[in-house]
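Novice: the sequence and its predicted three-dimensional model are supplied below.
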Amino acid sequence: MEYYNGILCISHDDLTRNDAPEGKPSDAIMGESNYKKLASGKKCKEKINVVRPGKGANAYALVEVASIPSRFLQLVNQKYPNQGINMILRKWFDEHYYPDTEAREVYSSFRFDNGKPIPPEKQVEYVTNASVLGAVISLFNDRKIMKKAMGGRVRWDEMAEAVAYYQEKYGHTLPGNPARFKEKVQQFQSGGYGALISKKFRNQNTRKVSVQIEKLILSIAAQPTNPYNNTIHELFTQFMSGEIDICDPQTGELFDRKDFFDKKGKPLELSEATIWNYVNNPKNQILLGKLRNTQWDFNNKYTPHHNRHSPFFSFSKISLDDRDLPRKAHGGQRPKAYYVYDVTSGCVIGYAHSRTKDVDLFIDCVRNMFRTIERNGWCMPAQAEVEHHLVNNFADGLMKAGVVFPFVRWCNPGNSQEKRAEHGNRAKKYGVEKNNHVGIGRWYNKKEVNRPKIDKEYDELNNTYKEKTFSYEELVADDIRDIYEYNNENHPNNKLYPNMTRWQVLCDNMNPDLRPMDKAILYRFIGEHTQTTIRRTQYMQVANRKFALSSPNVVEALASNDYKVDAYYLPDEEGNIDEVYIYQGDSYIDTCKPLGSYNEATCEQTDEDVTEYIEQSKYVSQFRKMVKDEKIQKVVIIPREEKEALESVEAKAVMIPAPVEHEEEEGAEEYNPFLNSDYMKSYARAAL
């Protein structure tokens, strides 16, 4: 047999040659006629693969051994028994080898004592070995093939040879020695997948440092001074040698160095490399980072984050956040700004500016947003996303879910990447603002183009920098212009909103399930407030202007003998007030419109004067109708003495004989003076 192009072959001559002595039966593996039939495959179902035809001067035909039918492979083994080649086993293994998926899962998830995984190349090796041994074990259960190949019992030399034959094809590292191969099969049967992991490889990955010692190393590394690795190694060595003591600051208990000795009872010695490996382990870096870093740095470097996508409709969610404008005003302070972003479009729908970051800045921003909403006839946003800073004072009122906004999302403190408004601030800053102004960026930014140029003045203070400043009014005006330009830029998601600006996405893509604003509730939280008094059942005075009740019957809702009310209103950008909402305590009373006036000179009256006259006349008519409909019934007050005398007279009147009966004309009514109340009263008084 020989290899031809990597294929094990047997020659045509070896298959058809008769080496038996004369007079003896032929020992040819197959006859010439059988060979031709199998080679052509025309007159039989089976076919051999002739990989090289016997053409040429020194050429001879070669047949792939694996393609020879099993009945002829048995004859090959009988004819060449001393070669130790079991063709039936080779063919069976070639047809029944499958990668062991369970072994792949086991070895990929395996960890040594020091927490390290099996290297990828070793994982491939162990999976291949397990797959080969799995085929060998499954062969033991195939009695038919076992009887054909080895007479019904395991011949380990033939088994090992057949497996070793495929070493180059499958890349396994199983031993070729029959005794060692048998031992490996038995170990795999009893020990499973773990039996294939080399003991030498296990010993190299044995955990020298216990969990307790690792925690000690990390505790030393977590000192407030953030020591370097060589300092950690030095402190650990001093502790193990008894030069220093380490204690728990919470309990005051000293660590016992004997608890950290090795198995032989000697102080454990660790190299700087070992210390470095444990300190820089990714998991340990997270634990140390929690102690060494600020909450903001830790969240942005280590903490996993949620993967989200923006809502499709405008006003499904808005996000609010404050910021310092990047350029300084005269005096070195940066103006403060508060923005409201629509998450879908990215538009700034509300803004406010101030010299200080306080609650008024937040309220002014919310007022600006609702003025924009009212001016455009939009509905109430479905959800507001806010932070605890500044807004926490409104948690039980304006920013309580279901009061003004149906849903309210409170962001976690120190997690700036959670707020969509932070994303909007960054897009605005490094977009419109950077293009329009000089010096936008941060000196520590990773990108050089986003680092502003700042020159330091080396004076006695050593903390002075040359930086251009501007007036507060100029910075605010620039920011308002930047907001307008930013809102009218193309939306960044051009695929979803092609050729649409942020403002167009905001206006044309409103959520259809939104509800109108309830300004009576809203203005109580964000509006201006004043106390006033209802006068003449008609009006009250707010901001030097009269506002009329919607109806005279409104006074019925007032508390007893109390005409004072709380008025809430929100002036527009020009200071005009369209409506005033009045309350007494927590009870809503009425929505009041401005009370107009008309020219009393008929010759000068306009259509507006006539309309105003009619409206006021209607109101007066409603008042008169209310007074008339609710007219109080008049009564006569009878003193007690008169009542007793009246009762006495009525009792005597019963004893007066009845009048003489006489015929009356049909239809005439009987008159009884004692049944007339006025008559009885006058009679009683006369009797007295």
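Specialist: Now that the structure is in, tell me what you want to look at. Residues are numbered from 1 along each chain as shown.

Novice: drop to CA atoms for contacts and neighbour counts, all remaining ones
Specialist: Will do.

Novice: show me the strands in the stretch 251-400 of the chain, by range?
Specialist: Residue ranges of the strands in the stretch 251-400 of the chain, as given by DSSP state E, counting those that start in this stretch, are 318-324, 328-329, 336-342, 348-354, 383-386.

Novice: need the next SSE after the last one, C-terminal direction.
Specialist: Counting by DSSP states H and E, the element after strand 383-386 in chain order, helix or strand, is strand 407-410.

Novice: list the helices and strands that following strand packs on?
Specialist: Where contact means 3 or more C-alpha pairs under 8 Å, 6 or more residues apart in numbering; DSSP states H and E, strand 407-410 is packed against strand 383-386.

Novice: residues contacting the strand it packs on, please?
Specialist: Contact with strand 383-386 is made by 315-321, 405-411, 419, as judged by C-alpha atoms under 8 Å, 6 or more residues apart in numbering.

Novice: from residue 410, how far off is the nearest residue to residue 290 once chain neighbours are set aside?
Specialist: Leaving aside its sequence neighbours, residue 290 sits nearest to residue 298 (C-alpha to C-alpha, 6 or more residues apart in numbering; 6.2 Å). Distance, residue 298 to residue 410, by C-alpha to C-alpha, to the nearest Å: 20 Å.

Novice: same question for residue 198.
Specialist: To residue 410, residue 198 is 55 Å away according to C-alpha to C-alpha.

Novice: dropping in the other structure now:
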Amino acid sequence: MEYFGKILCISKEDLTRDDRPMVGGYQIDDIKAPIMSVSCYDQLVYRKKIRVIRKGVGRGVTALVSVESLPEKYRKRVEEKYGNMRLEILRHWFLVHWVVDDSARTFYTRKSLVLGDNFDLEKQQECVLNASAIQAVLRLMDDVKMQRAVMQGERLCWEEMAGAINFYQAEFGHTLPLSVNRFKKKVLEFKEKGYEALISKKFGNQNTRLVNVKIEKLLVSIAARPNRPWNTSVCDMYNQFVRGELEMFNPETGEIYNPADFTDKKGNPIELSPSTVQYYLTLPKNQALIDKQQMSWTTFMHEQRPHVHRESPEYSFSKVSFDDRDLPRKLKDSKQRPKAYYAYDVASQCVVGFSYSRKKDVDLVVDMFRNMFRLIERNGWGIPAQVEVENHLMSQWKEGFLEAGKVFKFVRFCAPQNSQEKYAEPLNGAKKRSLEHEHQLGIGRFYAKSKKYRTEAKKVFDELNDTYVDKQYYTWEELIAEDQEIIRLFNESLHPNQKKYPGMSRWQVLCERMNPNLQPYDKAYIAQFIGECVPTTIRRNSYCRVNYTDYWLSSPEVIEKLSPNNYKVDAYYIPEEDGSIKDVFIYQDGKQIDTLVDMGRFNTADVEQTEEDKRILGKQMKYIHAFDEMMVRNGVTPVGTLKSESVKQIASAPVKAVKIPKTEEIDYLNYFKGKDYTRIGQDAV
């Protein structure tokens, strides 16, 4: 038998099949005889005495007949042969209302994280089945209530659900009580507390623990002492305390711990074995708590504290990271290590700026910025969008040069002693472990785990007993030249992410993957922050003297930008690698006035003049002529005064035409030739 929809049916084959066994050529079991013959089935169908729910169309699809439509005698024979149909209907009805509760499965899975390993998968599955059984019974009750309400029948009582409760227990194996009253109590508790009501009270409590939360916390507090006691010492101190042989207190609150709080139900002190103490002190959570007290802030942060996971940017100059370091090898003269400051592009990992000094000071940082901006100027790149700097040497520019939006769009000041935050830190290590270790001697650390990276020094037995001598020392020029060569090799080496940049070096990634949205490089603006500043004065409306060199204004009209009666200006310039000056910018009251020009000086003796001297002379005379033209163009004539009678006489006088003489062009290159300035001076007198 089977259900077609909600109708209990029996197939034509089950009605007409002979299941009697053959014994000696005879079929002796009448119960397993056919319910009816095939011809009888056909007659009942023809006379419409039975209801065919599905017609047999062949290909394995057999006809189905409604059991309820069978005549009484055939229905009894079906029950004798295939079982009680009423029980089968109830079984199907119960199964229709059974659904595994997915919400319960999710709840108990998450609850296992809180309750621990004791609440394993088997216990979780048991709770899910119990929740599903309760939900099925509640749905079944609602269904019965609806039917009786429609049919105006009697009210439903819990005793009628006993069959369903037993069925679900036999079919699915729930562990709910089979007693109706106890089951009803469990259902009411489930309605009130939800899924929590099905979790046994033995999970998540401290009643069965020998070491409860208070004892565990005391053990951790003892282990967190500054002298870092061994676990066996912690065990001895705890047992002495609970026996009353040792006093313990909280140094922060002043509370004195009472041994009576660490006893069992009978009042006996709870003493622990070394293995038990070892177990609780090595739990990951307790180990982290102990390390938090015993480690320094930086050590705990680097070893225990979680950290963020980052990805490198897609474009060059989206972010540049700065960091300082001591070169690994020492100088001959001072036995000290030179200080270096590097700027790394995060995307390409290229070194885009570097500087060196004997001291870690502000000048070291300024030289590094100058070196980086000189590289940017030579290649025509834009300003990096973001910089990542440290607090030690950079904090003085927080309100100026390194204020977000002034020069760089984004500025990040990394926390002090947090080396993992700066991307330049691992790049310093990558550069040292690869190319420096390959091309230089004495590269490594004295405490390195690998002997390939371990360095050694000779100890000097003196009164200090802490003096060591390296195997070799170097000059300043050697160390700086070799480090710059390593930087060149580092930039030209293959980018480590060859899957993303196949066959490309770090320098190629830097040049070809430049961020297209960078701000243009404004040298005059940058020079105010990292350039040299020289207070000077505009002399003779033409030049300023900076570092014993005369720099000319770009045009005479520049003097129109000066404040009244004020020729004093501030000259800014970014020196080149060799100390020379390429561009000089003058400012007055924080406003840029002009970019000065180094016209140079020419030889005053005509016989010694070269083409370069003539070019310089021509440029200077051109400026002087432009100044003369500005004077003529903007010149004024002194005002004369006349009496009214004189004006009338002039008005009545006859008009005469006046011819204005033409002015000849000035030859700047031959300005002094062919002129007798002595005669010109005498005529002027």
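Specialist: Looks like it arrived, so ask away. Only a predicted model underlies this, so the values are computations on that prediction, with no experimental measurement involved.

Novice: TM-score of the superposed pair?
Specialist: The TM-score (TM-score structural alignment, normalised by the length of the second structure) is 0.73; 598 aligned residues with a C-alpha RMSD of 4.8 Å.

Novice: got the residue ranges for the helices in the stretch 101-250 of the second structure?
Specialist: For the stretch 101-250 of the second structure, applying DSSP state H, counting those that start in this stretch gives helices covering 102-115, 121-151, 162-172, 180-193, 213-223, 231-242.

Novice: which of those helices is buried the deepest?
Specialist: helix 231-242 (a mean of 19; mean count of other C-alpha atoms under 10 Å).

Novice: elements contacting it?
Specialist: Helix 231-242 of the second structure packs on helix 213-223, helix 274-281, going by 3+ C-alpha pairs under 8 Å, 6+ apart.

Novice: the ones you listed: which one's closest to residue 180 of the second structure?
Specialist: helix 213-223 (39.8 Å; C-alpha to C-alpha).

Novice: average distance between that closest one and the first structure?
Specialist: For helix 213-223 of the second structure, the mean deviation from the first structure after alignment is 4.4 Å (mean C-alpha distance after the TM-score superposition for the first structure).

Novice: turn the helices and strands packed on helix 231-242 of the second structure into JSON lines, including distance to residue 105 of the second structure.
Specialist: Converted to JSON lines, those look like this (distance: least, C-alpha to C-alpha, whole Å):
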{"stretch": "helix 213-223", "distance to residue 105 of the second structure": "29"}
{"stretch": "helix 274-281", "distance to residue 105 of the second structure": "31"}
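
Novice: and residue 370 of the second structure, which of those is closest to it?
Specialist: Across these, closest to residue 370 of the second structure is helix 213-223 (C-alpha to C-alpha), at 52.5 Å.

Novice: and the strands in the stretch 551-688 of the first structure?
Specialist: 564-569, 580-584, 587-594.

Novice: check what contacts the first one and list those residues.
Specialist: Contacts to strand 564-569 of the first structure, defined as C-alpha under 8 Å, 6+ apart, come from residues 523-524, 527-534, 542, 577, 579-585.

Novice: circling back to that earlier point, out of the contacts of strand 383-386 of the first structure, which are buried?
Specialist: For the contacts of strand 383-386 of the first structure, a burial check counting by 16 or more other C-alpha atoms under 10 Å picks out 315-321, 405-409, 419.

Novice: out of those residues, which comes closest to residue 92 of the first structure?
Specialist: residue 419 (63.9 Å).

Novice: show me what that closest one aligns to in the second structure.
Specialist: Aligning on TM-score structural alignment places residue 419 of the first structure opposite residue 422 in the second structure.
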